[in-house]
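Peer 1: Sequence and predicted model, in that order:
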Amino acid sequence: MITRADVEQAARRISGLTRITPVLESDPKVFPGPVWFKCEYMQHTGTFKARGALNRVLAARERGELKPDVGIVVASGGNAGLANAYAAAQLGVPAAVFVPAAAPAVKVRKLKAIGAAVVQGGAEYAEAYQAAVKHARETGAVYCHAYDQPEIAAGAGTVGLELLDQVGGLDTVLVAVGGGGLMAGIAAAVEGRAKVVAVEPETAPTLHSALAAGAPVDVPVSGVAADSLGARRIGDIGFSVAVRAGVESVLVSDADIIEARQKLWEDYRIIVEHGAAAGYAALTSGAYLPGVGERVAVILCGANTDPATLT
C-alpha cells in the first residue's frame, strides 16, 4: 500500500534527476470536454519507469543497502530493465538485467549500451524473475521489481503530482495498466482530487479480472501490447490502491489500441508504443465516455517502439 505522502517523498528524492514532461492539449471539440496528453514517453529511457527506478535505488542507498561493487538486479523483458539500468548508471553502480530469451533485440541492445550486464534465458518473464531473485539472494544486489514494490510505484506516481500542477481542476486520469505500478502511484497521487480509470487490453485484463474476483488472479496474456502490458496478474500494491481509491477499469481491443496509436501519429505526430496508446484507445473507441465538460488527462507512458510500424 502506498499513499500520497509516499509519492511526495519520492518526488523530493528524485528531484532534478527526472524530466518534467510536457502536457499537450488535444484538438478542441473532438471530445465532450478538454483532453490533455501527459507526454511521459519523453522521460529518460522512453518511459515513466525511470522515476520508480531512481526512487528505489536512491532509497536503497539511503538505507545502506546498495553495495557499490554489486549494485542492482532486475528481471524485465524491456522497459523496467532499461529504467533500472539507467538509474544504476546515474549512481555509478552495476546493474544485472535478466530477460527472457525472446526479449526484443532492440531493447537488449539498449540495455547493453547503458552498461547493464544482460542475462538472457528462459521462455517467459517468470523464469527471468526467478533467476534475478536468486542472483539478489546470492550476491546481495538490490532487487528492483518491475512494478510491485512501494518505492517503484511511488516513484511512478510522481507523474500524477506533476500532472496536477500542470492542469488545474482535473476530473479524470486515464492510465494503461499491466502490473499496476503506474496506476497505483497515480491513484495515490491524485486521490481525493481526481478519479483514475484503468485501461487494459482485453487480452491481458489483470486489474479487471482481479476486481471481479476480489483478489489478484493469473490471466492469460497475449496481444499487441503484451511487451509492455504483459504482466500475468496485477501487483498486490496496484490492487490494494485500486480498491482503496475506487479505480475503475475498462477494456479495449487490440484493434482499438492499434487505431489509437495510429491516430496519435496522424493527428499529433506522437509516436508511442502500443501499451501507451491504450489510454487514448479508451476515448477513441468509446470504452470510456467522458461527460460534457469533463476534464480528462491521458498518460502516454512509453515510446520504445519501431516507428516503421506506423503508416
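Peer 2: Yes, it's here.
Peer 1: contacts and neighbour counts: CA atoms only from here.
Peer 2: Will do.
Peer 1: Let me know how buried residue 62 is, in neighbour terms.
Peer 2: 10 (other Cα atoms under 10 Å).
Peer 1: One more: residue 61?
Peer 2: Residue 61 sits with 16 neighbouring residues when counted by other Cα under 10 Å.
Peer 1: Leaving out chain neighbours, which residue sits closest to residue 86?
Peer 2: Residue nearest to residue 86 in three dimensions, not counting chain neighbours: residue 114, with 6.4 Å by Cα to Cα, 6 or more residues apart in numbering.
Peer 1: if I look at the one you found, how far off is residue 47?
Peer 2: Remark: distance between residue 114 and residue 47 (Cα to Cα, to the nearest Å) = 15 Å.
Peer 1: who's more crowded, the two?
Peer 2: Neighbour count, other Cα under 10 Å: between residue 114 and residue 47, residue 47 has more, with 25 against 17.
Peer 1: Does the more buried one touch residue 303 like I think?
Peer 2: Yes - because the distance of 6.5 Å satisfies Cα atoms under 8 Å, residue 47 is recorded as touching residue 303.
Peer 1: try this one next to it:
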Amino acid sequence: MTDLHVATAPRHRSGEPWQGGCVTVTLDDIQQAAHRIAGHVRRTPVLEVSPTCVFKLELLQHVGSFKPRGAFNRLLSAREQGALTGSGVVTASGGNAGLAVAYAARELGVPARIFVPESAPAAKIARLRTLDADVVQVGTEYAEAYVAAVEAGEQSGAMLAHAYDQPEVVAGQGTLGLELLEQIEKFDTVLVAVGGGGLIAGIATAVGDRAKVVGVEPVLAPTMRRTLEAGELVDVPVSGVAADSLGARRLGSLAFEAVRKYGVESVLVEEDAIVAARTELWREYRLAVEHGAAVTQAALSSGAYKPAPGERVVSVVCGANTDPATLG
C-alpha cells in the first residue's frame, strides 16, 4: 500500500526490547501520568459518527487541544522533584503547546514565558496573553523560537518544557490513548495528526499493542514520513495551511523510537483535502477545528487512508484554536 501518500514504518518484532539510542516512554510511565494529572485535565468525550468511525473530541480539552496533558505531567513531575521553582517555566510553541504550558503554569501558580514564531496565529497569541503568560515572538519558524526559549531558560533558571520531545510530555499525551481503551469497546485503528510527534508517540505506546496507529501529515510538512524514509532524524522544510500546529521541522527522538517500535503507518494529505475536511467538520458536525486538527478527517474523506471493510477507526480531533470567522 506504499505510494505517494502511504508508507509504513518497519515494525520491531513483538516481545523484544527496542534497542534505540535514546530514552523511551513506557506504558507504566503513561499510567503514572494519568494518575498524576487526574483532576487537572478533562476526560474528553468520544462521538460515534458511524458504525466504523469514532471521533475522539480532544478539541474540548482545556485551552482547545490535547497539549495540557503533557504540560501538566511535565510541570507536576518537576514539582515532585523540586525542579519547578519561582523562576517558572519557558517553552517554544507554534501556539498550542504554549497555551497548554501557560494554562498549567497559571493553575500551579508559577510564571510562564512563551516563545512563538512571528507566524503564529493572532487568535493563539491573544489567548496566550489572557493566560497571564509573557509572550515573545521571534523568528519565522518553531525551530527559531525554540533556540530563543532554551537560551532564556539558561539565563533565568526557568525550567524548559519542550513542546513534544520530553518523556513527561509524551507520557502525558499518551493518557489520551488510555482513555480510548476505556471509552471504546473495540477499535482497530487510530488516526493521529503528526507535527513533532509527541501525541503519536504517546498514543502508540498506550495502544500500539492493541490497535494499528496511523500518523497523518500534510504533504507540505512531511516530517515523520521523511524521517522514516531516511531511517534517521532529519530536518524537513515545512509550510502550508497547517504549519502553525504541525510545523516542526524535525521529528522528536522519542516519537522516532515509538513509531518504529510499533510500526506506525504514515499517510500524507494534500492541502485542498485539509481545507475541505475542516469545512466538512464544521458543516456536518459543528466542530470548529484548526487546519492541523482536520488532517485525520482529510485522510478519510480524500481516500488517502482507506479503511478495510469493517475496520473501526478512531479519528483524533485534536485542536480547536482557530478563528471561527474563517469557517463560513
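Peer 2: Yes, it's here. These numbers were taken from a predicted model, which means no experiment stands behind them.
Peer 1: Next, the TM-score between them, please.
Peer 2: The TM-score (TM-score structural alignment, normalised by the length of the first structure) is 0.96; 305 aligned residues with a Cα RMSD of 1.0 Å.
Peer 1: Going by the alignment, the residue nearest to residue 86 of the first structure corresponds to which residue in the second structure?
Peer 2: Counting by TM-score structural alignment, residue 114 of the first structure lines up with residue 131 in the second structure.
Peer 1: May I ask you to confirm that its match is in contact with residue 105?
Peer 2: No - using Cα under 8 Å, residue 131 of the second structure makes no contact with residue 105, being 9.1 Å away.
Peer 1: in what helix or strand does the corresponding residue of the first structure for residue 84 of the second structure lie?
Peer 2: Aligned by TM-score structural alignment, residue 84 of the second structure pairs with residue 66 of the first structure. In this structure, residue 66 of the first structure sits in neither a helix nor a strand according to DSSP states H and E.
Peer 1: Report how many residues lie close to residue 66 of the first structure.
Peer 2: 20.
Peer 1: contacting residues for it?
Peer 2: The contact partners of residue 66 of the first structure, taken as Cα atoms under 8 Å, 6 or more residues apart in numbering, are 57, 60, 72, 141-142.
Peer 1: So which of those sit within helices?
Peer 2: Among those, DSSP state H puts 57, 60 in helices.
Peer 1: ok, so of the contacts of residue 66 of the first structure, who is nearest residue 284 of the first structure?
Peer 2: Set against residue 284 of the first structure, the nearest of those by Cα to Cα is residue 57 (37.6 Å).
Peer 1: what do we get in the second structure for that closest one?
Peer 2: Under TM-score structural alignment, residue 57 of the first structure pairs with residue 75 in the second structure.
Peer 1: Its match: neighbouring residues, count only.
Peer 2: Residues near residue 75 of the second structure, counting by other Cα under 10 Å: 26.
Peer 1: ok, and the closest non-adjacent residue to it?
Peer 2: Leaving out its chain neighbours, the residue that sits closest to residue 75 of the second structure by Cα to Cα, 6+ apart is residue 84, at 6.8 Å.
Peer 1: Residue 233 is in contact with residue 227 of the second structure, correct?
Peer 2: Yes - Residue 227 of the second structure sits in contact with residue 233 when judged by Cα under 8 Å, with a separation of 5.4 Å.
Peer 1: Tell me which stretches of the stretch 51-200 of the first structure form strands.
Peer 2: 72-75, 95-99, 117-120, 142-143, 172-176, 195-201 (DSSP state E, counting those that start in this stretch).
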